[in-house]
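Trainee: sharing a sequence plus its predicted fold:
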Amino acid sequence: MIAEAYAYGMKMHEGQLRSSGEPYFNHPIAVALLLAEQKLDDASIITALLHDVIEDTGSTWSEIASRFGNEVATLVDGVTKLTNLELSSKDNAQADNFRKLLMAMSKDVRVLLVKLADRLHNMRTIRHLRPEKQKRKAHETMDIFAPLAGRMGMQWMRDELEDISFRVLNPDGRKSIIRRFIKMRSESGDVIARITEDIRTVLKQANVEAEVFGREKKPYSIWRKMEEKNESFSRLSDIYGFRIITNSPVDCYLALGAVHKRWAAVPGRFKDYISQPKSNGYRSIHTTVSGRDGKRVEIQIRTHEMHTVAETGVAAHWSYRDGVRFENPFAVDPFKWLATIAERFEHGEDSQDFLEHVKMDMFQDQVFCFTPKGMVVKLPRGATPIDFAYAIHTRIGNSCVGAKVDNSRVPLWTKLRNGQSVEIIRAEGQRPQATWEDMVVTGRAKSAIRRSLRDERKATWIRLGREIARVALSRVGKESTDKALDTAARRLSLNDRDDVLAGLGSAELTGHDLVGALYPELLRDNVLPTLDDNASPVVIGLESGQEGRPAPCCNPIPGERIVGIATRGKGVMIHAIDCAELVEVEDEPVRWLDLRWGPGHDRADHEVRIEMIMANGTGVLGRICTLIGEQRANIVDIRFLDRKPDYFRLFIDILVRDMEHLTNVLTAIDADSDIAEVHRHRAAAPVQNRTTTD
């Protein structure tokens, strides 16, 4: 089957060339070779040979299925769909596409293994692309594919993908690291060979049979440590890495004892991932010691089986030996993480949150903390007691009011360390605070906090929306009943009446929308008082046949001194006498008309926008809306400009009779203790151009 796939792929790609000028089919061969080196199954290798035939040739899913079976056809189709995702997009499409990528993986993780091998070979030959495309692909690889390879446990692939991307994105930085390595070797000789021999001697004396390997860290790994620790190259302590590969877990601990007996361990640099494996199946002991000449060196100790998982990760779950599936006892089920991710974000998370949280889950290292009863809780590096609380249960996180770490009370923003015991202090009735979102690092905690805050805001919006609905319907002689709101929900394609009220309270809907959904004929008959674009206010001073319209820049109302400016084709624009726009026509007195308001303006049908800054507290906005109603002014629209943990800044459009009426409204609002500032807002954009009015 592999030979047939080879022949079929070569035939389909015949005559096609890569950017380098070489035959295109060299690429599928290289991808298949990468998977064969990882001892993957036949279907994966065949998929690698055919992974571009649907996209780049005349081949179809049906033809591949008839020749190679449905399994291969489905895998090829999955890889094709991943290839077509624009993962490097900077807008929400990146998040949506990343979600699709993970969902495709969840059906068969081999799709991802083929795609990662495809990306690795493309990165190895990236120099043949245009510079701008190289940078785009490098950013995409650094953001998405390298951490995905790491999360799947394929550390060797992650290292190479990051290093190639680093070479494209920061060639000078990479060259600087390499030059320093060369200089260091010339000054101190082959340190790796000497330390490797020292470790072998120590293990032999302890009767531990093991293999020992040494290496310099990758340039990007060194650069990242320099950035994280804000240290120069010369001050970094762990630029060398050594691995001890033993025959059994017992030998791992014997080797650890021998190493620590010979060299001093560096405090705080010990991690036992054998007793507490990482979630991607990684097992190893990490320790840093002061070795030869006082140089700090990092040593990893693991068994051969653990080493296989550490190198190939999820691929170890699919590996074959002599055609027989090889079950590695240390390989994790590749679907567990995907199932956890899918479960975590099933409660209405938007795509941007999904991307943010999955990236966190891929990038973060782990710390292990304990509950007072001794249960181990795995958290990412930088996690706080709030993350700990949500990791146990959402209910515990929501009701958290404090924490004790190792029996000492600590602030909730404290970063937890390995081995600490954490006790959460709770209080019934406590709700998550908006500031918590900046304190936590886990996707689970962020998601729960946002959901709780959203639910709390929705309750406030519903209370406010109920008042807006009452006012809007009363103006057309109708009553706001539950049945009416249920009917509006169906007409507006919303779930229920609460969604209608929340939409009104959050300014996503207006009273105009509500009335239009229930009584569209009333809108057609112009029953609702609106500010008609073509309506002429009753003013004195217009000549016969002239049409006057309020200028959108100042939107004058009765009680203000006004002036008319004649405009070609637009009649007369009526401005307040203090309007800043009048400066532009002060040298054209012939266009000016002396106007004043006529009698009869006793209806509240002049629209004014007020801007206010108010405390973010329960019931504040509802109270302000009640104040406006008590002053016999109607709310037309509400729009939030800023939502902060302690205050809101918003626009409220209201209908008033005149300046005296507006002054009364502003005075009543300003007297409220939760209002920091309130004033009339001269619209920067034409008020009459709004898409909705009440």
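Mentor: Looks like it arrived, so ask away. Residues are numbered from 1 along each chain as shown.
Trainee: hey, let's count contacts and neighbours off CA atoms from now on
Mentor: Noted.
Trainee: nearest residue to the middle of the chain?
Mentor: residue 356 (2.8 Å; C-alpha atoms, centre = their mean).
Trainee: how much space between it and residue 633?
Mentor: 44 Å (C-alpha to C-alpha, to the nearest Å).
Trainee: before we move on, what about residue 566?
Mentor: Separation of residue 566 from residue 633 (C-alpha to C-alpha): 32 Å.
Trainee: just residue 144 next, same as before
Mentor: From residue 144 to residue 633 the distance is 54 Å (C-alpha to C-alpha).
Trainee: okay, now the one to match up with it:
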Amino acid sequence: MPSIDTLADRLSSYLGPDQVDLVRRAYFYAEQAHDGQRRRSGEAYVTHPLAVASILADMHMDHQSLMAAMLHDVIEDTGIAKEALVTQFGETVAELVDGVSKLTQMNFETKAEAQAENFQKMAMAMARDIRVILVKLADRLHNMRTLEVLSGEKRRRIAKETLEIYAPIANRLGMHSMRVEFEDLGFKAMHPMRAERIRAAVRRARGNRKEIVGRIEESLTHCLEHEGMQGDVTGREKHLYSIYRKMRGKRKAFNEIMDVYAFRIIVDKVDTCYRVLGAVHNLYKPLPGRFKDYIAIPKANGYQSLHTTLFGMHGVPIEIQIRTHEMEEMANNGIAAHWLYKSNEEAPKASHARARQWVKGVLEMQQRAGNSLEFIESVKIDLFPDEVYVFTPKGRIMELPKGSTAVDFAYAVHTDVGNTCIACRIDRRLAPLSEPLQSGETVEIVSAPGARPNPAWLNFVVTGKARTHIRHALKLQRRSESVNLGERLLNKALAGFDSHLERIPGDRLQAALVEYRLDSPEDLLEDIGLGNRMAYVVARRLLSSDGEQAHGSEGPLAIRGTEGLVLSYAKCCTPIPGDPIVGHLSAGKGMVVHLESCRNIEDVRNNPEKCIQLSWAKDVTGEFNVELRVELEHQRGLIALLASSVNAADGNIEKISMDERDGRISVVQLVVSVHDRVHLARVIKKLRALKGVVRITRVRA
């Protein structure tokens, strides 16, 4: 274990004497605070903060981060208040420590919820100072290195959380070395036997490959010398977890993965990268479609490099990465590579700006998410490592996770663009919103001012931002529609008692809200609209002292067809305008419209708390689906005949299926969308006119 003196010696190579003294002071303060505390392994507790600071020292982090690393468990484990740290070490260090501290005071229903809340708190702290996440990652790395003292179940839980959240965050911040170590340690804890098998196989394969690796390295070095270019050529080892993931994900055998030889060429400047690329393409033939230029278009985490795959000697595939020394440093340590806080005058580096942008996005998701578990699900989605690069019509590059659609793109441009999006053009052709985008495509969004997000988008969007904003918009839309419907239902119930919501005294309404444990009249109306409370019961409660028996003076509630998410039409009996209907109030779903004769609501039809009389408004709008059963003589081009007849009557076929009853008669099931009963009669009339039609019936429950 490193001692504070050896750490101080290392720090003096890049920090000033005063800053090193401050780090020492933080160490002694932590040593005193944790006095008597031991880790599971039996060592003094202070060895953990010291090891965390040592990890950050390897990244050349600033003195405040190192002080926060020394003190990161003080608030949580020793009862020392944040204010005491402010007095001793200043506001900045205390804020960092507070950001890294976990939420231990709160009791949660489940472990998952506790983890989600911890992460939510960390996201808030990250937004204030991004160093919080670097201290947190170093803390997690040391815990992962010393996992073996814990029980099997705890080991697996911590390893799972590391693989799902901390390794992807390290990747998102461009910290390759830390990500690789997280993944290998997590893999070893989750699947010890698999990790050992793969490690042994890699050791064997390394021995067999030694000669070929040496020869390829030699030919690449000779090639660079011949062209008069300086560069370090090194063989690249695949790490265990990436081998395991490829074996599982791509269904490849171990030998197939190990047959690829990987090398890295490090050069002095960007110009040389492209010259080296030309030289190696001249030496071995490149594989078409396998070249990627991450220097011109860096990855979302700031990673830059040229990637190419070549056919080497004896036809072995060779993967080559070409980059500068600065890019190599950036690839390994990411955002920590050039630490901003060393000098405030320095312009923010691109990697830092990207990281800030990501944290800002995380914070936005956190504000929109319904709860901590929904938030963490969105963040996990957002930590996808693979990107596609697409262009806006003005030529701006947008980075999106692999599999993103035009809706993800629209939300990445701006929330309002996403919310009002109705169609898209990909490379100038109209395309479905659900089509996955490919790198290099130009995407244009068509939006309309009154448009609203479609719940079906949740089935195909992949970015956390899009998912969170769609859910948020749908919640708001659903609430306003629920309140609206709830008000109509309550007024309908009150009308039965010769009253109206506006005539209810304020104190009586307030008393009902207190009884129902609700905050506002809108909450009560929303509950009624969603079917969680019955309008009839609420009406009686509001009129409790002077309400007489219902007179039924008010007619049925009119349905306009524009009620939205809180009103649905039963699939069992498919009612359409003109049909006699009733409404069934279903908790959480709002109102479901059924035919009066529907068998599914026979038991509750006469219960005023469950069912309500409805009628169709004169100005009802929209299209309604109806199922028809058509029996007709079998003939060629049957489907085309039916489709053209429905089309001639301005109907639209939503679904069609056919089963042959015997050799002569075919039975066709049609789902047709119509405006009302008159329109349906027109469609049936057209179908009856077809030659060979025996019978047409409307299918009802």
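Mentor: Received it, and whenever you're ready, just let me know what you need. Please read these numbers as outputs of a predicted model, since none were measured by experiment.
Trainee: before we move on, back to that, corresponding residue for the residue nearest to the centre of the first structure in the second structure?
Mentor: Superposed on the second structure with TM-score structural alignment, residue 356 of the first structure falls opposite residue 377.
Trainee: contacts only, for that match.
Mentor: Each residue near residue 377 of the second structure by C-alpha atoms under 8 Å, 6 or more residues apart in numbering is listed here: residue 464.
Trainee: ok, now with 10 Å
Mentor: 116, 369, 464, 467-468 (C-alpha atoms under 10 Å, 6 or more residues apart in numbering).
Trainee: what about the strand or helix carrying it, how far off from the first structure?
Mentor: Of the helices and strands defined by DSSP states H and E, residue 377 of the second structure is found in helix 372-382. Compared with the first structure after the fit, helix 372-382 of the second structure shows a mean deviation of 2.2 Å (mean C-alpha distance after the TM-score superposition for the first structure).
Trainee: what's the next helix or strand after that helix packed up against?
Mentor: Sequence-wise, the next helix or strand downstream of helix 372-382 of the second structure (DSSP H and E) is strand 387-391. The helices and strands touching strand 387-391 of the second structure, judged by 3 or more C-alpha pairs under 10 Å, 6 or more residues apart in numbering; DSSP states H and E, are strand 397-401, strand 443-447.
Trainee: just send those back as a markdown table, with mean neighbour count too.
Mentor: Formatted as a markdown table, those follow (neighbours: other C-alpha atoms under 10 Å):
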| stretch | mean neighbour count |
| --- | --- |
| strand 397-401 | 19 |
| strand 443-447 | 20 |
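Trainee: a markdown table for those, including distance to residue 73 of the second structure?
Mentor: Listed next are these as a markdown table, based on distance: least, C-alpha to C-alpha, whole Å:
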| stretch | distance to residue 73 of the second structure |
| --- | --- |
| strand 397-401 | 35 |
| strand 443-447 | 48 |
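Trainee: out of those, flag the one nearest residue 349 of the second structure.
Mentor: strand 397-401 (18.1 Å; C-alpha to C-alpha).
Trainee: which residue numbers in the first structure does the closest one align to?
Mentor: Under TM-score structural alignment, the match for strand 397-401 of the second structure is residues 376-380.
Trainee: give me the contact list for the matching stretch.
Mentor: Counting by C-alpha under 10 Å, 6+ apart, 276-279, 360-371, 387-389, 391-392, 416-419, 421-422, 441-442 sit against stretch 376-380 of the first structure.
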